[in-house]
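*Asks:* next come a sequence and a model predicted from it.
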Amino acid sequence: MTQETSLRERLVDAGVELVMTSGTASLGLREIARQAGVSHGAPRRYFPTHQALLSAIARRGFADLQARFAAATAGTTSPRGRLQALGRAYLGYALEHRGMFELMFRHELLTSEQEEPGRPRLRESTLPLFAHMAGLIATHRAEQAATDRPGAPEDSVPPASVTAAALWSNLHGIAQLWAWGSLQLVLGSAPPAGGPAGGTPDGDQLDRLVAAALDAHLGRGGA
């Protein structure tokens, strides 16, 4: 690793540490430089814009999430079972690493068309994840059809990509509403007065919420 690459990685490492411990509000260029132990002008030598550095930090989050997905689905062969494992891993990551999760899905980082040296295009991380989910849904439907399980008329079933988008939105909403404390309120498990609004649900709660989302979008069924 060259000195230039090493310093570039130090800046990204510093940003990851900051967003994990202090949230997205801590990700100013000066604060990242201070955390990395370099001059406040150093980030500009390796990242042409602030967004380029934020994209590199968020890319680390997607790499971590992809690794969690791989671990969660290892040994699970059915498409519905894999979707259940993916959903649980997604919620777990979102609730454990709220700052990074918020950064990863910032609109201007995901959709920018700018081509900048050293700036990862986050769509190259998000679109394959979405395509994988849509593929599992399509395979699940094909398996259901092959076993002649009753379901909705074919012409009333939305494309797998639309169902994947709705399921993803459902999971993302669960994560956000739990982080705000809203789901705990309606489910009768609000945190104690003065406690944090969010917190991480236990394993059974995660499983029930993901299973309910799958039932809503795929119909009731086993793993």
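*Replies:* Yes, it's here.

*Asks:* switch to C-alpha atoms for all contacts and neighbour counts from now on
*Replies:* Fine.

*Asks:* helices of this structure, start to end?
*Replies:* 3-22, 29-36, 42-46, 50-73, 79-96, 98-104, 107-111, 123-146, 160-180, 182-186, 203-218 (DSSP state H).

*Asks:* tabulate those in CSV, adding columns for distance to residue 152 and mean neighbour count.
*Replies:* As requested, those are exported to CSV (distance: least, C-alpha to C-alpha, whole Å; neighbours: other C-alpha atoms under 10 Å):
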stretch, distance to residue 152, mean neighbour count
helix 3-22, 44, 18
helix 29-36, 52, 19
helix 42-46, 54, 17
helix 50-73, 28, 19
helix 79-96, 17, 22
helix 98-104, 35, 21
helix 107-111, 35, 14
helix 123-146, 11, 16
helix 160-180, 14, 18
helix 182-186, 30, 15
helix 203-218, 10, 16
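
*Asks:* can you tell me how far residue 100 sits from residue 213?
*Replies:* 24 Å (C-alpha to C-alpha, to the nearest Å).

*Asks:* hmm, I typed the wrong one, I wanted residue 187.
*Replies:* 15 Å.

*Asks:* ok, residue 161 next?
*Replies:* Taken as C-alpha to C-alpha, the span from residue 161 to residue 213 is 16 Å.

*Asks:* got it, and residue 201?
*Replies:* 16 Å.

*Asks:* and what of residue 90?
*Replies:* 13 Å.

*Asks:* got any residues that touch both of these two?
*Replies:* Shared contacts of residue 90 and residue 213 (C-alpha atoms under 8 Å, 6 or more residues apart in numbering): residue 171.

*Asks:* contact partners of stretch 213-223?
*Replies:* For stretch 213-223, using C-alpha under 8 Å, 6+ apart, the contacting residues are 78-81, 83-84, 137, 151, 163, 166-167, 170-171.

*Asks:* please name the residues that touch residue 136.
*Replies:* 79-80, 82-83.

*Asks:* make that residue 59, sorry
*Replies:* 104, 120, 122, 125.

*Asks:* check residue 87 too.
*Replies:* Under the criterion of C-alpha under 8 Å, 6+ apart, the contact list for residue 87 reads 171, 210.

*Asks:* what is the burial count for residue 106?
*Replies:* When neighbours are defined as other C-alpha atoms under 10 Å, residue 106 has 13 of them.

*Asks:* for residue 140, which non-adjacent residue is spatially closest?
*Replies:* Spatially, and ignoring its direct neighbours in sequence, residue 140 is nearest to residue 79 (5.5 Å; C-alpha to C-alpha, 6 or more residues apart in numbering).

*Asks:* this is the other structure I want to compare:
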Amino acid sequence: MAEHEQGMGLRSRLVDVGVELVTTEGAGALSLREIARRAGVSHGAPRRYFPTHVALLSAIARRGFEDLAVRVMEAAGDRRADPRGRLMALGRLYIDFALTNRGMFELMFRHDLLESNHLGLRETSLPLFATFVELVDRARPASGAEPQVVAGALWANLHGIAQLWGWGSLQLAVGADDVDPLLRAALDAHLGPEAR
């Protein structure tokens, strides 16, 4: 039993080191060798717990999704509150997470990791999406489209805003230094103009 607990401790430490590395140096720095070095183990040790590099990266990305989910649940606030206001708050949170956790955000949405679905990685994004669907449904999109479709389009829009804002492209294109007008425009585009 002690060996199993020790193994779980090393597994967790490898993921912790990976999270720290992606946070400080970006997704490109996440080699098995570097993670092992920083964890103070041989370069072959991670393979005992993660048979492939993708498996270890998926465990690290899962931490990112878990962190984002906790933030979303905290920001979701009072379920009786205005759904459009809550969507605006969640949009800000999503973009802020993307901008302050750039390496993790990039890792979380890597196609190869999501495609491999190690540790059920694809499913870790579903609680976030379910929150968007619920709020879109309560906000009643003007198009009459299914809430899942509208929420998917809104999520894609937010993801694009986050990426382009992080690159500096949107600020240059729209001459803005505040993301809120873009968020309001995205909500208007997907839900219809806000009732005054």
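*Replies:* It's in. None of these values were measured; they are calculated from a predicted model.

*Asks:* counterpart of residue 62 of the first structure over in the second structure?
*Replies:* Under the alignment (TM-score structural alignment), residue 62 of the first structure pairs with residue 65 of the second structure.

*Asks:* try residue 207 of the first structure
*Replies:* That one, residue 207 of the first structure, aligns with residue 180 by TM-score structural alignment.

*Asks:* the closest residue to its match other than its chain neighbours and residue 175 of the second structure: what is the separation?
*Replies:* Excluding its sequence neighbours, the residue lying closest to residue 180 of the second structure (C-alpha to C-alpha, 6+ apart) is residue 92, at 7.6 Å. Residue 92 of the second structure sits 19 Å away from residue 175 of the second structure, going by C-alpha to C-alpha.

*Asks:* with residue 195 of the second structure instead?
*Replies:* For residue 195 of the second structure, the distance to residue 175 of the second structure - C-alpha to C-alpha - is 27 Å.

*Asks:* compare these two (neighbour count), which wins?
*Replies:* Set residue 195 of the second structure next to residue 175 and count neighbours by other C-alpha under 10 Å: residue 175 wins out with 9 against 4.

*Asks:* map that one onto the first structure.
*Replies:* Per TM-score structural alignment, residue 175 of the second structure is aligned with residue 188.

*Asks:* so what corresponds to the residue nearest to residue 180 of the second structure in the first structure?
*Replies:* Counting by TM-score structural alignment, residue 92 of the second structure corresponds to residue 88 in the first structure.

*Asks:* in contact with the residue mapped onto residue 35 of the second structure from the first structure, which residues?
*Replies:* For residue 35 of the second structure, the aligned position in the first structure is residue 32, judged by TM-score structural alignment. Contact partners of residue 32 of the first structure, counting by C-alpha under 8 Å, 6+ apart, are 11, 14-15, 18.

*Asks:* quick check: residue 32 of the first structure vs residue 8 of the first structure, distance?
*Replies:* 12 Å.

*Asks:* also residue 163 of the first structure?
*Replies:* Distance of residue 163 of the first structure to residue 8 of the first structure, computed by C-alpha to C-alpha: 39 Å.

*Asks:* check residue 98 of the first structure too.
*Replies:* From residue 98 of the first structure across to residue 8 of the first structure, the span is 24 Å (C-alpha to C-alpha).

*Asks:* now residue 113 of the first structure
*Replies:* Counting by C-alpha to C-alpha - residue 113 of the first structure and residue 8 of the first structure are separated by 22 Å.

*Asks:* now do residue 101 of the first structure
*Replies:* From residue 101 of the first structure over to residue 8 of the first structure the distance is 22 Å, taken as C-alpha to C-alpha.

*Asks:* can you check residue 136 of the first structure too?
*Replies:* In terms of C-alpha to C-alpha, residue 136 of the first structure sits 37 Å off from residue 8 of the first structure.

*Asks:* could you do residue 212 of the first structure as well?
*Replies:* Residue 212 of the first structure is 43 Å from residue 8 of the first structure, by C-alpha to C-alpha.

*Asks:* got it, and residue 51 of the first structure?
*Replies:* Following C-alpha to C-alpha, the distance that separates residue 51 of the first structure from residue 8 of the first structure is 15 Å.

*Asks:* residue 166 of the first structure now?
*Replies:* Counting by C-alpha to C-alpha, the gap from residue 166 of the first structure to residue 8 of the first structure is 37 Å.

*Asks:* please apply the same query to residue 125 of the first structure.
*Replies:* Distance from residue 125 of the first structure to residue 8 of the first structure, by C-alpha to C-alpha: 20 Å.

*Asks:* next: residue 36 of the first structure.
*Replies:* For residue 36 of the first structure relative to residue 8 of the first structure (C-alpha to C-alpha), the value is 10 Å.

*Asks:* then residue 75 of the first structure?
*Replies:* In terms of C-alpha to C-alpha, residue 75 of the first structure sits 37 Å off from residue 8 of the first structure.

*Asks:* also residue 123 of the first structure?
*Replies:* 22 Å.

*Asks:* go on, residue 31 of the first structure?
*Replies:* 15 Å.

*Asks:* cool, and residue 134 of the first structure?
*Replies:* Taken as C-alpha to C-alpha, the span from residue 134 of the first structure to residue 8 of the first structure is 35 Å.

*Asks:* with residue 138 of the first structure instead?
*Replies:* 41 Å.

*Asks:* now swap in residue 30 of the first structure and tell me
*Replies:* 15 Å.
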